[in-house]
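Trainee: below are the sequence and a predicted model; questions follow.
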Amino acid sequence: MSDLLYTQEEEALRAAVRGLLTDRCDPADVIARTESAVPHDPALWKALAQDIGLAGLLIPEELDGQGATHREAAVVLEELGRAVAPVPYLTSAVVATEALLECGDGDLLRQLASATVTGVLAVALNVPPGGSHRTVRAAEGRLTGEITGVADASAADVLLVPADDGGLYAVEAAAATVTPRVSLDPTRPVATVVLDGAPGRRLGDAGPAVRRALRAGAGLLASEQLGLADGALTDTVRYLKERTQFNRPVGGFQALKHRLAQLWLEVAGLRAAARNAADALATGEDTDVAVAVAQAYAAPAAVRAAEEALQLHGGIGMTWEHPVHLRLKRAKADALALGTAGAHRETLAGLVDLPAP
């Protein structure tokens, strides 16, 4: 059985990512950016992708990547979730990268590893692993169709588009019409992608590539939700130690202690599920079960942590100036991303041969 504890290398990676985010991802700046026309932070993405080399974390060294595993990528996503960083790491460095690894396209992988190109799989954000995703027609190398709810499409240079002929095509984002839509989570914007005879280069079979990409995305999304929940709990405990009422810290009241203790238990359970999913993706053992378990548990736990953080921050937590609402929006949006908790429970029931009555 694998050791799910964090290694020294993983902790060192965490420290590097957290340090950079502390310096470059101030909550006030994130809030201001979500209210602007440019929700992504290109400078932060460049620093993460190029200065630390996170864009190529899952890409083999022979393709100019870091040759790391999903465990290291999970640590990165924990920190990005904690900071609610407005960067396309999950969509480009995980989902798109996994699709390209399945297809074996070395040229695009090298470009993603160097962060000279940002890739996005042109599939709606709510599609679970194994879900239906082909809405585009292919004819003589040209693609026509519309895909709704594509996360981070506005930040993409290359779109990876599954088509009705069973192929996965690389399409330059400039050849598509990308229309931003109102997103529940403004730090991970969604868009509608329209292709009208756009030229595409066939990379390989869409079926296995999309399944692998969405499975890895769902498994590592649990780590983002873990970081979000743990950050919400940590900030809430800190606030309740500082906030006083009747000349004593609010955190000393028994009722609040009970709520925080229950929340800590849920976050601990989420950590176990997320780490198990990341390890299963890295080793290839019981991967489908581990991912389904993680996502069945992660969404409710992350949403509850964000909701409790907002309520326990009192009046200040209800204001737009406080960053707690960023975590609540990300938690709510993540609860719908890559399959709902209910969808993953149904998948898990089928995997372990325990169908619903």
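Mentor: Thanks, I have it. These numbers were taken from a predicted model, which means no experiment stands behind them.
Trainee: for the rest of this, base every contact and every neighbour count on C-alpha atoms.
Mentor: Fine.
Trainee: the spatially closest residue to residue 73 that is not a sequence neighbour and residue 92, how far apart?
Mentor: Nearest non-adjacent residue to residue 73, counting by C-alpha to C-alpha, 6 or more residues apart in numbering: residue 57, 6.8 Å away. To residue 92, residue 57 is 11 Å away according to C-alpha to C-alpha, to the nearest Å.
Trainee: neighbour count winner among these two?
Mentor: In terms of neighbours (other C-alpha atoms under 10 Å), residue 92 is the more surrounded of residue 57 and residue 92; the figures are 27 against 24.
Trainee: tell me the contacts of residue 342?
Mentor: residue 296 (C-alpha atoms under 8 Å, 6 or more residues apart in numbering).
Trainee: shouldn't residue 49 be in contact with residue 118?
Mentor: No: contact between residue 49 and residue 118 fails when scored by C-alpha atoms under 8 Å: they sit 10.0 Å apart.
Trainee: so the two - more neighbours on which side?
Mentor: More neighbours surround residue 118 than the other of residue 49 and residue 118, with 28 against 23 (other C-alpha under 10 Å).
Trainee: which parts of this structure are strands?
Mentor: Ranges of strands in the chain, per DSSP state E, are 119-121, 136-139, 142-151, 158-162, 167-172, 177-181, 190-199, 201-205, 244-245, 248-249.
Trainee: tabulate the ones you listed (a markdown table), appending distance to residue 353 and mean neighbour count.
Mentor: Shown next, in a markdown table, are the strands of the chain (distance: least, C-alpha to C-alpha, whole Å; neighbours: other C-alpha atoms under 10 Å):
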| stretch | distance to residue 353 | mean neighbour count |
| --- | --- | --- |
| strand 119-121 | 31 | 31 |
| strand 136-139 | 34 | 18 |
| strand 142-151 | 32 | 20 |
| strand 158-162 | 30 | 27 |
| strand 167-172 | 32 | 23 |
| strand 177-181 | 39 | 17 |
| strand 190-199 | 36 | 20 |
| strand 201-205 | 29 | 19 |
| strand 244-245 | 52 | 12 |
| strand 248-249 | 50 | 13 |
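Trainee: of those strands, which is nearest residue 282?
Mentor: strand 119-121 (21.1 Å; C-alpha to C-alpha).
Trainee: which residues does that closest one contact?
Mentor: By C-alpha under 8 Å, 6+ apart, the surrounding residues in contact with strand 119-121 are 91-93, 95-97, 99, 112, 150-153, 156-161.
Trainee: and here's the other structure:
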Amino acid sequence: MSDSTDTQTDLQYSEVEQELRGHVRALLAARAPQSATLARTESEQPVDTALWRALADELGVTGLAVPEKWGGAGASWRETAVVLEELGRAAAPVPYLGSAVLATAALLAAEETELLPRVASGELVAALAVPFATAPRSPFPSSVRQQADGLLHGTLHLVADARTAGALLVPALDQDGQPGLYVVTDFTATPVVSLDMTRPLADLTLDGTAGRRIAAGDGAVATLEAALATGAALLASEQLGVAEWALETTTAYVKERHQFGRPVGSFQAVKHRLADLWVSVAQLRAVARSAAGAAAAGSADLPVSAALAQAFASQIAVVAAEEAVQLHGGIGFTWEHPAHLYLKRAKSASIALGTADRHRAALAQLVDLTL
């Protein structure tokens, strides 16, 4: 378990975190090769439920941030961030961000101990029912309302990981217009075309659906904000994994590919592009680790760390994926090569939980920066 006294300042990986990384990477290499992920994106079942079960049953990483008394591993968001790095590196099609991060953070904030053990064990996939682009500090959603019959009515668009979820955490306004967060298990999820095929989105319809309220009023607002801020902070670790894959794979490729009798990587222009990318990825690692540390420590600076992480990570992950496509030459533009998976993941993530521009604007307000 991480020591909360040093999670914000220590950006290095502990021995436990490195060991965890090794186990997750080995499992992904064995169970989620890129060829299988590419094939899955063209199927009707883009999410790898068998891989999800392996992550839950064999490694127990679906509840890392949940205390042991509530059925979790008793670790922290730092360890969860390490798993996200590896999932990003593999472009793994599992609902980890939606269930093990966003939904779990909401359940922890609401102290919802009835549902939490099932989510922590991976037995139940849960999803936070907000549009995937919803940023921290957004107004409380009003598209779902509790009517006079006491049931929930409304629609929600572009919700991540809802297609595989058995439970939704739905922000809704009650009959008096007061915020509430409800657990819903009876819903209709309609698939929509998603840019990132490894993380499918869905539209949700609630038409007279019963919901169990787990937070109300200011508590519901605070719970939703805690989930979104934690999700934005930890998303940077997934983006780091994407960028690391792009940098390492591209560097290896330009050493092997020859033009004019020389390795492409020996050309000065290519060297400069990869050197600049290496610096950016190193900076991204520091930013992502700092954000994960703030989440693990329950720091009051989490909103600042999350905004800073997303303001920086989104751009770097996209640039890294673009460089991978371009520097792989013709093969990088083909459907058979996995580079497009990472470009789509990076681009989708750059919009998720708030765009970089929105986070920069939020950061300016958070640190009282006036122009």
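Mentor: That came in fine, so what should we check first? A quick note: this is a predicted structure, and the numbers were derived from the prediction, not measured.
Trainee: measure residue 79 of the second structure to residue 63 of the second structure for me?
Mentor: For residue 79 of the second structure, the distance to residue 63 of the second structure equals 10 Å [C-alpha to C-alpha].
Trainee: same deal with residue 113 of the second structure?
Mentor: Taking C-alpha to C-alpha, one finds residue 113 of the second structure at 13 Å from residue 63 of the second structure.
Trainee: those two: which has the busier surroundings?
Mentor: residue 63 (29 against 13).
Trainee: excluding covalently adjacent residues, which one is nearest to the alignment partner in the first structure of the more buried one?
Mentor: Matched to the first structure by TM-score structural alignment, residue 63 of the second structure sits across from residue 56. Computed as C-alpha to C-alpha, 6+ apart, the closest residue to residue 56 of the first structure that is not its neighbour in sequence is residue 113, at 3.8 Å.
Trainee: show me what contacts residue 159 of the first structure?
Mentor: Taking C-alpha under 8 Å, 6+ apart, one finds 119, 120, 121, 122, 153, 169, 170, 171, 172, 173 in contact with residue 159 of the first structure.
Trainee: brain fart, residue 68 of the second structure
Mentor: Under the criterion of C-alpha under 8 Å, 6+ apart, the contact partners of residue 68 of the second structure comprise residue 74.
Trainee: who are the packing partners of the lengthiest helix in the second structure?
Mentor: Scanning the second structure for the longest helix, with DSSP state H as the assignment, gives helix 218-256. Applying 3 or more C-alpha pairs under 8 Å, 6 or more residues apart in numbering; DSSP states H and E, we find helix 218-256 of the second structure packed against helix 77-90, helix 104-110, strand 179-184, strand 262-263, helix 268-297, helix 302-327, helix 339-351.
Trainee: out of these, nearest to residue 368 of the second structure?
Mentor: The nearest among those, by C-alpha to C-alpha, is helix 302-327 at 11.2 Å.
Trainee: and the closest one against the first structure, how far off on average?
Mentor: Taken over the aligned residues, the distance from helix 302-327 of the second structure to the first structure averages 0.5 Å (mean C-alpha distance after the TM-score superposition for the first structure).
Trainee: next, the buried residues of that helix.
Mentor: 302-325, 327 (16 or more other C-alpha atoms under 10 Å).
Trainee: now swap in stretch 33-50 of the first structure and tell me
Mentor: 33-34, 38-41, 44-50.
Trainee: show me the contacts for the residue mapped onto residue 161 of the first structure from the second structure.
Mentor: Matched to the second structure by TM-score structural alignment, residue 161 of the first structure sits across from residue 170. Neighbouring residues of residue 170 of the second structure by C-alpha under 8 Å, 6+ apart: 128, 129, 130, 181, 182, 183, 184.
Trainee: please tell me how far residue 170 of the second structure sits from residue 107 of the second structure.
Mentor: From residue 170 of the second structure to residue 107 of the second structure the distance is 12 Å (C-alpha to C-alpha).
Trainee: again, but for residue 42 of the second structure
Mentor: The gap separating residue 42 of the second structure from residue 107 of the second structure is 33 Å, by C-alpha to C-alpha.
Trainee: equivalent analysis for residue 234 of the second structure, please.
Mentor: Counting by C-alpha to C-alpha - residue 234 of the second structure and residue 107 of the second structure are separated by 16 Å.
Trainee: for these two, indicate the residue with more neighbours.
Mentor: In this view residue 234 of the second structure and residue 107 are compared by other C-alpha under 10 Å, and residue 234 has more residues nearby, 33 against 27.
Trainee: pretty sure that one contacts residue 293?
Mentor: No: using C-alpha under 8 Å, residue 234 of the second structure is not in contact with residue 293, being 9.6 Å away.
Trainee: what is in contact with the two at once?
Mentor: Shared contacts of residue 234 of the second structure and residue 293, defined by C-alpha under 8 Å, 6+ apart, comprise residue 77.
Trainee: if we can go back for a sec, for the match of residue 63 of the second structure, give me its contacts.
Mentor: Residue 56 of the first structure makes contact with 49, 64, 65, 66, 67, 93, 112, 113, 114, 115, according to C-alpha under 8 Å, 6+ apart.
Trainee: same question, residue 307 of the first structure
Mentor: So residue 307 of the first structure contacts residue 328 (C-alpha under 8 Å, 6+ apart).
Trainee: any idea what it aligns with in the second structure?
Mentor: Aligning on TM-score structural alignment places residue 307 of the first structure opposite residue 322 in the second structure.
Trainee: now its match: how far from residue 358 of the second structure?
Mentor: 22 Å.
Trainee: of all the residues in the longest helix of the second structure, which ones are buried?
Mentor: 219-247, 250-251, 253-254.
Trainee: grab the nearest non-local neighbour of residue 181 of the first structure.
Mentor: In space, residue 181 of the first structure is closest to residue 191, 5.0 Å off (C-alpha to C-alpha, 6+ apart).
Trainee: surely the one you found meets residue 150?
Mentor: Yes: here residue 191 of the first structure reaches residue 150: they are 5.3 Å apart, a contact under C-alpha under 8 Å.
Trainee: how much space between residue 231 of the second structure and residue 39 of the second structure?
Mentor: 28 Å.
Trainee: same question, residue 141 of the second structure
Mentor: Counting by C-alpha to C-alpha, the gap from residue 141 of the second structure to residue 39 of the second structure is 36 Å.
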